[in-house]
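> Got a sequence here, can you build the structure:
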Amino acid sequence: MDFKIRDDRKPQGPRQLVQEREEYLRLVDQGTPYEDACRIVGINSKTGRRWRNGRSADRRQKAALPITGVVPPHLVPLTEEPAASSRYLCEADRIHIADRLREMATVRTIAAELGRSPSTISREIRRNRTVLSDGRWYYRPHAAQRRADKRRPRPKAAKIGQNPELRDFIQDYLARRWSPEQICHALRRRFPDRPEMHVVHETIYQALYVQGRGELRRELTRALRTGRAVRKSQRHSARRRQRFPHPMVMISERPSEVADRAVPGHWEGDLIVGSNSRSAIATLVERSTRYLMLVHLPNGHAASAVRQALADTVQTLPPHLKRSLTWDQGAEMAAHHAFSLATNIPVYFCDPGSPWQRGSNENTNGLLRQYFPKGSDLSRHSRNDLDAVAAELNSRPRKTLGWETPAECLAKLLATAS
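So this is what the prediction gives:
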């Protein structure tokens, strides 16, 4: 043990004991029992209790605040600290966690009682528990609160700037044109037992892009695949302007019967685009049968052309197969209101960046790329070519349909309706 009880404390004075406080708090943070910590640093148990809990004023002595660090009491400000945000766990929450853990409650039960996510509770226990040498552990709420308070102050010293070995490794591999994510995995493989050499890729991006840090050479941004010298801001869906003259009806307002695919007549649509976005083909997939219809767009894929071509195509369907259409928020559907008026088919729009909300259509578009490769000119395909491709896909058995074909499923629906 590095700490040794001093025989003579007079040079520092009987009230300072800075070294003793420092060692006492370190032992308590490590989970050492209070009595043992007092014995190791050579203080009375009452002194340790006063350091932990503070002291009330009386006729003989002034009040003293609890010691939360190594700052002498006469330098601790007497003003109260602002209350922590409800976003973070407070000391009362940690006391509740400790009590419920002693009662063998599960993490999910504790999370429900506190109104928190289970991952928040499990992360709190993992980060702030005390682990013994034999692998056993226990959770002490006041020690956990002190650890959390020590981690909270901002700004923090940057990890890359403090570790020259880590900085040189990252700069070396950035110069080799490795991506930040590849570098992070390489660090974990190269130094599995050295957590100080582990970072996430966002840390590397911030070291490159955030002004004033100077952790990595700025010219290394040219080695990134984007080659950007500044970070590109991301669009936020909540800040988007109104895309179309008429408000969109979002997929959340779509009837619940569409989700289970039990009722036929609900379609998903999209465009597959050719080289330089100069040509396109519209695709319509029926959700229940996966039946495909390809829409020829000889006059381009502007909103007016797409509206007219879609209206002409769906007019060939029987009434019970014209219930709804789900599309993404592409500009080609700017005339969705006119389409709905002409066909009596409501159009529902997916959320931004959510292609899985049109899963059948996305899957079918992937199959169509066998016939219409990316980067090819789609305007050279005639309507007869599109009909032949659609017929071939509709006659292909599908596992999701019990190995029946979309054409067979649609024929059954038409026969039942007639």
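> all contacts plus neighbour counts: C-alpha atoms, from now on.
Noted.
> residues contacting residue 225?
177, 179 (Cα atoms under 8 Å, 6 or more residues apart in numbering).
> Could you rerun that using 10 Å?
By Cα atoms under 10 Å, 6 or more residues apart in numbering, the contact set of residue 225 is 177, 178, 179.
> How about residue 179?
With Cα under 10 Å, 6+ apart, residue 179 has these contacts: 170, 173, 201, 204, 205, 223, 224, 225.
> Please identify the helix or strand for residue 339.
Residue 339 belongs to helix 336-343 when elements are defined using DSSP states H and E.
> which is the next helix or strand following that helix?
Scanning forward in sequence from helix 336-343 by DSSP H and E, the next helix or strand is strand 347-349.
> Mind listing residues that contact that following strand?
Taking Cα under 10 Å, 6+ apart as the rule, strand 347-349 contacts 248-254, 267-269, 323-330, 333, 336-337, 339-340, 357-358.
> Next, format the contacts of residue 225 as TSV and append secondary structure and distance to residue 123.
As requested, those are exported to TSV (DSSP: H, G, I helix; E, B strand; the rest coil; distance: Cα to Cα, whole Å):
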residue	secondary structure	distance to residue 123
177	coil	34
178	coil	31
179	coil	29
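> Which member of these is positioned nearest residue 23?
Checking the contacts of residue 225 against residue 23 by Cα to Cα gives residue 179 as the nearest, at 43.5 Å.
> re earlier: select from the contacts of strand 347-349 every entry located in strands.
Counting by DSSP state E, the contacts of strand 347-349 place 267, 268, 269, 324, 325, 326, 327 in strands.
> Just give me the neighbour total for the first one.
If you count neighbours by other Cα atoms under 10 Å, residue 267 ends up with 28.
> how far away is it from residue 219?
50 Å (Cα to Cα, to the nearest Å).
> For residue 394, which residues are in contact?
Residue 394 touches 289-293, 388, 404-410, counting by Cα under 10 Å, 6+ apart.
> my bad, should have said residue 384
296, 390 are the contacts of residue 384 under Cα under 10 Å, 6+ apart.
> structure for this one too, so we can compare:
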Amino acid sequence: MARRGRKRRLEIEAEYWRLLAAGVGTVEACKRLGIGRKTGYRWRAESGGLPPVVLPEASRSRRYLSLLERKRIATLRERGLGVRDIAERLGRAPSTISREPRRNSLPHDRGVYDADLAHHRSLERGGRPRRVKLAADPELKAEVQRLNLEWSPEQIAAHLRALWPDHPERHLCHESIYRALYQGARGGLSRTLTRKLRTGRPLRKKRRRSDQRAARFAAPAVLIDRRPQVVELRSRLGDWEGDLIVGPRSQSAVATLVDRRTRYLLLVALPDGHSAGHLRDALVAALDALPDHARRTLTWDQGSEMARHHELAPYFTDGVFLAHPGSPWQRGTNENTNGLIRQYLPKRTNLSLHTPDDLRVIEDRLNNRPRKTLGWQTPALAFAAALAP
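As a prediction, the model looks like this:
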């Protein structure tokens, strides 16, 4: 029979946060634990998307009782040993043993000392934050609330240092401001201020580190640092930049390819999805129509759709290269072109509704539009001239 009550709930909640930390989504984590999605969302909302701050067992001071010690206290109490005998066996002060059942038991425990539940209560109480700096300093809080003016936490952190250069106790780093914001009243700020952030995101979202991104690829990524220097000169045909334009909730997508020299655009339909396999097959079909000298390099970001980059590399004489995470300017030609494409494929629209023929019409419109950067020549004419022997 499954255990019920507060101890069981604490165990489930701890396992829920462990699953989220391992990369499991909220819905899947709730399904594995046999709890409702609303419960998981409520736990996330209560903490602003941040896992509860609880010190791991190994990092707690020796002056606190460990779980093992609490289990030994429970066992020795059941055997009828007194406080002083238990204290002598554990090497603890008798007052510590005497206080333990009173501090970490509740009336509804009916006089039974449960070591696991007592340990949970101790950890939870120890994880409660002290009175936060913003709650104790109204003037500091007023300055931080420049969030109302759409200032970013980083800008506010710099402002505090400039405003009070001789008062380091009033200096906050931007991460402290984010945590205070997402913890709501516990952090000293109203959670409604999250609407003033650039993202407007009510809960914090866990991001992958750059080393975790690379781990998604089946073969080691070749970063843009190793791309031939001639690509920077835009002096030759066939150096392509690519990306995905995605629809709502990433349920539809179109791949974009732009030649760096001529700004010539290829739109690649992805009717079956934009997984790594689907993207590879679609790009290969689009590239087969181009001669070898029009396929030199491809530069993409580190999205999971490029997990099979090594299978595309043979189609380019100099290979496939990946930009650094969070560095869209390293594919500036493609990013600029994607902005032009959005005139025809607006954000928050279902891209799967556009057939390959629809994409050819958009492609032709953009490739036959005069471009200032080409001396008012069109990408189509520039590309055709560069293809000529």
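> Tell me how they score on TM after superposing.
Here the TM-score for the pair of chains, by TM-score structural alignment, normalised by the length of structure 2, is 0.55; 250 aligned residues with a Cα RMSD of 3.8 Å.
> Between the ones in strands among the contacts of strand 347-349 of structure 1, which sits nearest residue 150 of structure 1?
residue 327 (50.2 Å).
> Now, of the contacts of residue 179 of structure 1, which are buried?
Listed as buried from the contacts of residue 179 of structure 1 are 170, 173, 201, 204, 205, 223, 224; burial here means 16 or more other Cα atoms under 10 Å.
> quick revisit: could I get the ones in strands among the contacts of strand 347-349 of structure 1 in a markdown table, plus columns for distance to residue 151 of structure 1?
Listed next are these as a markdown table, based on distance: Cα to Cα, whole Å:
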| residue | distance to residue 151 of structure 1 |
| --- | --- |
| 267 | 53 |
| 268 | 50 |
| 269 | 50 |
| 324 | 53 |
| 325 | 52 |
| 326 | 48 |
| 327 | 47 |
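> out of these, which one sits closest to residue 243 of structure 1?
Closest to residue 243 of structure 1, out of all of those and judged by Cα to Cα, is residue 327, at 13.8 Å.
> counterpart of residue 249 of structure 2 in structure 1?
When structure 1 is aligned by TM-score structural alignment, the residue opposite residue 249 of structure 2 is residue 276.
> Pull up the gap between its match and residue 239 of structure 1, please.
From residue 276 of structure 1 over to residue 239 of structure 1 (counting by Cα to Cα), the distance is 28 Å.
> can you pull the contacts of the residue nearest to residue 291 of structure 1 when sequence neighbours are not counted?
Spatial nearest neighbour of residue 291 of structure 1, chain neighbours left out: residue 406 (4.9 Å); criterion: Cα to Cα, 6 or more residues apart in numbering. Contacts for residue 406 of structure 1 were tallied using Cα under 10 Å, 6+ apart; they are 286, 288-292, 391, 393-398, 412.
> was I right about residue 152 of structure 2 contacting residue 174?
Yes: counting by Cα atoms under 10 Å, residue 152 of structure 2 does reach residue 174; the two are 8.4 Å apart.
> list residues touching both of the two?
Joint contacts of residue 152 of structure 2 and residue 174 (Cα under 10 Å, 6+ apart) do not exist.
> Using CSV, lay out the contacts of residue 179 of structure 1 together with secondary structure.
Listed next are the contacts of residue 179 of structure 1 as CSV, based on DSSP: H, G, I helix; E, B strand; the rest coil:
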residue, secondary structure
170, helix
173, helix
201, helix
204, helix
205, helix
223, helix
224, coil
225, coil
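> now those in CSV, with distance to residue 161 of structure 1?
Formatted as CSV, these follow (distance: Cα to Cα, whole Å):
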residue, distance to residue 161 of structure 1
170, 11
173, 16
201, 15
204, 11
205, 13
223, 20
224, 20
225, 23
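> and which of these is nearest to residue 128 of structure 1?
Nearest to residue 128 of structure 1 out of the contacts of residue 179 of structure 1 is residue 201 (Cα to Cα; 24.8 Å).
> how about the closest one, what does it touch?
Residue 201 of structure 1 neighbours (Cα under 10 Å, 6+ apart): 179, 180, 181, 182, 183, 184, 185, 207.
> does residue 271 of structure 1 sit in a helix, a strand or a coil?
Going by three-state DSSP: residue 271 of structure 1 is strand.
> Could you measure from it over to residue 296 of structure 1?
Taken as Cα to Cα, the span from residue 271 of structure 1 to residue 296 of structure 1 is 11 Å.
> quick one, which of the two is more surrounded?
residue 296 (25 against 21).
> which residues touch the aligned residue in structure 2 for the more buried one?
Superposed on structure 2 with TM-score structural alignment, residue 296 of structure 1 falls opposite residue 269. Each residue near residue 269 of structure 2 by Cα under 10 Å, 6+ apart is listed here: 252-256, 279, 282-283, 286, 351-352, 354-360.
> are any of those buried, and which?
252, 253, 254, 255, 256, 279, 282, 283, 351, 352, 356, 359.
> So what does residue 384 of structure 1 match up with in structure 2?
With TM-score structural alignment as the criterion, residue 384 of structure 1 matches residue 357.
> how far apart are the strand or helix carrying its match and its match in structure 1?
Following DSSP H and E, the helix or strand that holds residue 357 of structure 2 is helix 356-367. Following superposition, helix 356-367 of structure 2 is found to deviate from structure 1 by 0.7 Å on average (mean Cα distance after the TM-score superposition for structure 1).
> coming back round to it: max pairwise distance over the buried ones among the contacts of residue 179 of structure 1: which two?
Using Cα to Cα for every pair in those, the one that comes out farthest apart is 201 and 223, at 14.9 Å.
> can you give me the strands for the stretch 151-300 of structure 1?
266-273, 280-286, 292-295 (DSSP state E, counting those that start in this stretch).
> Thank you kindly, that will do.
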